[in-house]
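[1] Show me the folded form of this:
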Amino acid sequence: MASPQEEVRPWPALWALVVGFFMILVDSTIVSVATPSILADFGTDVGSVIWVTSAYLLAYAVPLLVTGRLGDRIGPKKMYLTGLTVFTLASLWCGLTNSIAMLIVARVVQGLGASMVTPQTMAVITRIFPPDQRGKAMSLWGATAGVAVLVGPILGGVLVDGLGWQWIFFVNVPVGVIGFVLAMRLVPDLPTQKHKFDLLGVALSTVGLFLLVFGIQEGQKHNWDQTVWLMIIAGVVIIGLFVLWQARNRNEPLLPLALFRDRNFSLANVAITTVGFAVTAMAIPLMLYAQVVRGLSPTKAALLLAPMAIISGALAPFVGRLVDTTPPRYIAGFGLACNVVAMTWLSQIISPDLPIWQLLLPMALMGVANGFMWAPIGSTATRNLPMHQAGAGAGVYNTTRQVGAVLGSAGIAALMEARLAHYLPGMSGSVGGEGAASGGKLPEVAQQGFSDAMAQSLLLPASVLVIGLIAALCFAKPVRRQPPAAAAASGDREGLRG
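    Below you'll find the predicted structure:
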């Protein structure tokens, strides 16, 4: 067990956890910019290469409820170190593979490792930081999440152009080793509780989420046929049975439904689902437009996201102080509103001959949005959680974010396909992927139609973010808990008055 001295050093522990958390989130987006290189190297089809990303996303999203609860049972530090080890070794495996099938299998293992790590970061924040300091801690967590999602494509472009696609995985190995050593030394061993493990809940949640996510992810590929819809419906039904079982289970449910009695926890989960949706959905049409219409290299296209990453990171300390002193509905509401405006703005200006600098203006506004969204939503979700349910709550929160990302990927793909069919009838719906893979631009006659399709697709994430904005504006003002000393002094004063 950790010594008392270790227990009272929350900031070094958080910085140690951030290393692994950042690496895992970067891997959620880093592969997208390497897709053409992987496709050319293995000589395979686009559908197979897409599974390199999809397999990771599925393996990451599906177990999150389970791994969050496991952290409560065996300890978040042990779970984090185990997940980081699995993730790092799987990254090495990914870089050494010589077939597309083996790469997909390695990505599944990598996603499982990531699912073990992510819930533990929020659980540790909830358990080692007092409520009046969690805002600053969550600002660091939020900045890490926001910047990592944006840095992924930029880092991927640089590594692919300079060293080859294998290095987007090899780079994780030294980072993983450093993260393991830091976490071993700086993260305290927190008390655990002997829980009965809800095996039926594990089975229902895993099968239900897998069917739902798999159906959504494969829907576009199979033209949303009957099999896809049966999988999605079956997933929804099984998740419904899971919720019913959680309500009836009087022992140790996997998902304590009492968490949702807290208004802010429920609303924060709605908000983060829309953020996950929008962040994933926004990047796809933007990257296709930049490479296929404007002819930018993967690195130059990814650099369009640089203003978001820089501004979001720079705002983190300022927003962290605000979160501890200002009602979160104002901070998160401002960030979400900025994002709605930025995406709508972007959708109105995209065209084949738009000066690149004009794209950077809404990108900068998205940086402001990201700086103000992540920390207040995260701290609002976890502020009132009981300590023994921190892992369960973090698992729910991260699951909703990841499922939002899956929905964003599937939704934007369906809308892009529909708009391309409208503006470019007779052309293949995969024209964008083929153009990027060949390293060339679309014929000039097709550029306007393609630009219009991508621009209009951006209205989908903007619309979904409006739901998140409404949820954030409905956050209740958090109760400010007094530090123990202050509470004792207050009690003494009341006693004297009596």
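[2] make it CA atoms for all contacts and neighbour counts henceforth
    Fine.
[3] Tyr76: what's its closest spatial neighbour, skipping adjacent residues?
    Check again: residue 76 is Pro, not Tyr. With CA to CA, 6 or more residues apart in numbering as the criterion, Pro76 has its nearest non-adjacent residue at 5.1 Å, and that residue is Gln120.
[4] The closest residue to Gly335 other than its chain neighbours and Ala462: what is the separation?
    Nearest residue to Gly335 in three dimensions, chain neighbours excluded: Ala369, at 4.0 Å (CA to CA, 6+ apart). Using CA to CA, to the nearest Å, we find Ala369 at a distance of 12 Å from Ala462.
[5] what is in contact with those two at once?
    Common neighbours of Ala369 and Ala462, counting by CA atoms under 8 Å, 6 or more residues apart in numbering, are Asn339.
[6] from the middle of its chain, how far away would stretch 190-197 be?
    27 Å (CA atoms, centre = their mean, to the nearest Å).
[7] got the end-to-end distance for it?
    The first-to-last residue distance of stretch 190-197 comes to 19 Å (CA to CA).
[8] and for comparison, fold this next one:
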Amino acid sequence: MEAIPARNPRRWLILVVLCLSTLVLVVDSMVLTVAVPTIAEDLGASAQDLQWILESYMLVFAGLLLTAGSLSDRFGRRKMMIIGLALFGAASVIAMLATSPEQLVVGRSLMGVGGALVMPSTLSILITVFDEAERPKAIAVWSAVAMVGLVGGPVLGGALLAQFWWGVVFLINIPIAILAIVAAMVLMPESKGPWRKADPVGMVLSVIGMAALVWTINELPKGGLGHQSTRISLAVTVVSLIAFGVLEVRSKSPMVPLALFRDKVFTGASFSLVLLTLANGGLMLVLTQYLQFVLGYTPTETGLAFTPLAVATLLFNAVGASLVAKTGSRVMAVLGLLVIASGFALLANMTTDSGWTVLAGAMVLMGTGAGLTMPAAMGAMMGAIPDEHAGVGSALNDTIQQAGAALGVAILGAVLSSTFTGHMPADAPNAARHSVGDAVAVATRTGDGGLLAATHRAFTDAMSASFLVGAAGVVGAAILAAFLMKGKEAPAVGTGSETGTAGPLATDAALPVH
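    Take a look at the predicted model:
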């Protein structure tokens, strides 16, 4: 009888390195949102400059994810992660020392390259180091750390900006990146897939298609398809991604194995998570405006207000991971998604008088649901990816989520904007009819209490409409999970080799993510 390979004895220390690598990316993204006003003032950045400062990272990151995942499978996942961390840290120095908006855009773009190299490697290393029995727990820890960064980023940023200059939001990346690099070199085994023929055309098409997709999604709410630049970017998106899909299906050695979608578990988990990220993508956007413009919170207080969401997610991540082996991935994913939908429903019933207590209750529900859902859905999805495609499979998961989150911001943002305009009084000044921020500014400047009250009511009504759309998306995700996530469940015990390659992952999951 063939001996079962021992689990990697350093796997939990390796998880710490992966969490550090993820944390630096998440914290940086969230901290920057707090620093934008100060950056605009100190660098003399225009609105267009600020757009490029914020979006340059996202465009490069989303565009390079699939290519980075493929490179990590080809040349080594640890190697790509270390290179990405080094580049991210060096680019943070450029951003920190920037004296003009253009220099900051260059720094942010290079940070996007580094982030794209790091992100797929973290999850692909995780699924090769941890076997199917322990993978839900590892994913729970990994996603919990990301949640801490998501909520803690603005709080940390507000505290640092109160004492230092805006460059400190990039300075904090450097020691974390250095620590993660050293730990990776000492603790982490290298893993890679079998050598495959390069797919340069696929790489180019994926970069162009994904970058154009994110750009189009970001631009659509600003002027619809009325702008020629938006129509051009949409055409580039469609042509590039269709060409990419055709090429990958026909290729004998595809960069992205689209055959993964033949596996119903992979498809059900991935598209359920797409709908979930779509719904959650607009959550922070809408609630941040509600807290600041309706309840009058400062940016730091806004970050602290999301604490119930973070705490509930942390607690129920552990619960969800422990229950997966008993109930199965499908049951936990569906249950968690329905709990999240109930949180959206509670948010949709908020009024101008509801205040933070009702909001905290809704966030606890959503954090509970996320904690139950994520280990189950991500564990099932990543377990369907063969070992040789771990890097690009992880990148496919990240890419789908990026697109879902961006689409969520666009859709919920469009619903919010149009509903807000429709609920504003007909006699309201034109400058106050399209944005809650502009409306509050006009009301404050003119001392018009009636306009301010009407603005709050209109925004709350618009927020309710947005959250109903979010609830519908999450219910749709639950339905997909219920019908498609049928298949093998995580075994009671698993395997994992000293080199970090999980046995069943490479053999049982041969081809058919989030």
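[9] Provide the TM-score value for the superposition.
    Superposed pair, TM-score by TM-score structural alignment, normalised by the length of structure 1: 0.89. Supporting alignment: 480 aligned residues with a CA RMSD of 2.6 Å.
[10] returning to what we had before: surely the residue nearest to Pro76 of structure 1 meets Gly68?
    Yes. Using CA atoms under 8 Å, Gln120 of structure 1 is in contact with Gly68, at 6.7 Å.
[11] Between the two, which contacts overlap?
    With CA under 8 Å, 6+ apart as the test, Gln120 of structure 1 and Gly68 both reach 391, 394.
[12] tell me the contacts of the residue lying closest to Val160 of structure 1 once chain neighbours are set aside?
    Using CA to CA, 6+ apart and skipping the chain neighbours, the partner closest in space to Val160 of structure 1 is Ala34 (6.3 Å). Ala34 of structure 1 makes contact with 156-157, 160, 165, 298 under the criterion CA under 8 Å, 6+ apart.
[13] and which of these is nearest Gly95 of structure 1?
    Trp165 (8.1 Å; CA to CA).
[14] Can you tell me how far that closest one is from Ile30 of structure 1?
    Trp165 of structure 1 is 10 Å from Ile30 of structure 1, by CA to CA.
[15] what do the two both touch?
    By CA under 8 Å, 6+ apart, the residues touching both Trp165 of structure 1 and Ile30 are Gly156.
[16] picking up where we left off before, of the contacts of Ala34 of structure 1, which is the nearest to Val292 of structure 1?
    Of all those, Val292 of structure 1 sits closest to Pro298, with 10.5 Å by CA to CA.
[17] Count residues in the vicinity of the aligned partner of the closest one in structure 2, would you?
    Taking TM-score structural alignment, the alignment pairs Pro298 of structure 1 with Pro299 from structure 2. Neighbour count of Pro299 of structure 2, defined by other CA atoms under 10 Å: 19.
[18] Could you pull up the contacting residues of Pro299 of structure 2?
    34, 154-155, 158, 292.
[19] ranking these by neighbours, who comes first?
    Tallying neighbours with other CA under 10 Å puts Pro154 at the head of the contacts of Pro299 of structure 2, with 26 neighbours.
[20] quick one: which helix or strand includes it?
    Pro154 of structure 2 belongs to helix 135-161 when elements are defined using DSSP states H and E.
[21] Ser379 of structure 1 too?
    Going by DSSP H and E, Ser379 of structure 1 is in helix 356-382.
[22] With Met366 of structure 2 as the reference, measure out to Gly496 of structure 2.
    Gly496 of structure 2 is 33 Å from Met366 of structure 2, by CA to CA.
[23] Name the residue in those two with the higher neighbour count.
    The residue with more neighbours, out of Gly496 of structure 2 and Met366, is Met366; 27 against 24, by other CA under 10 Å.
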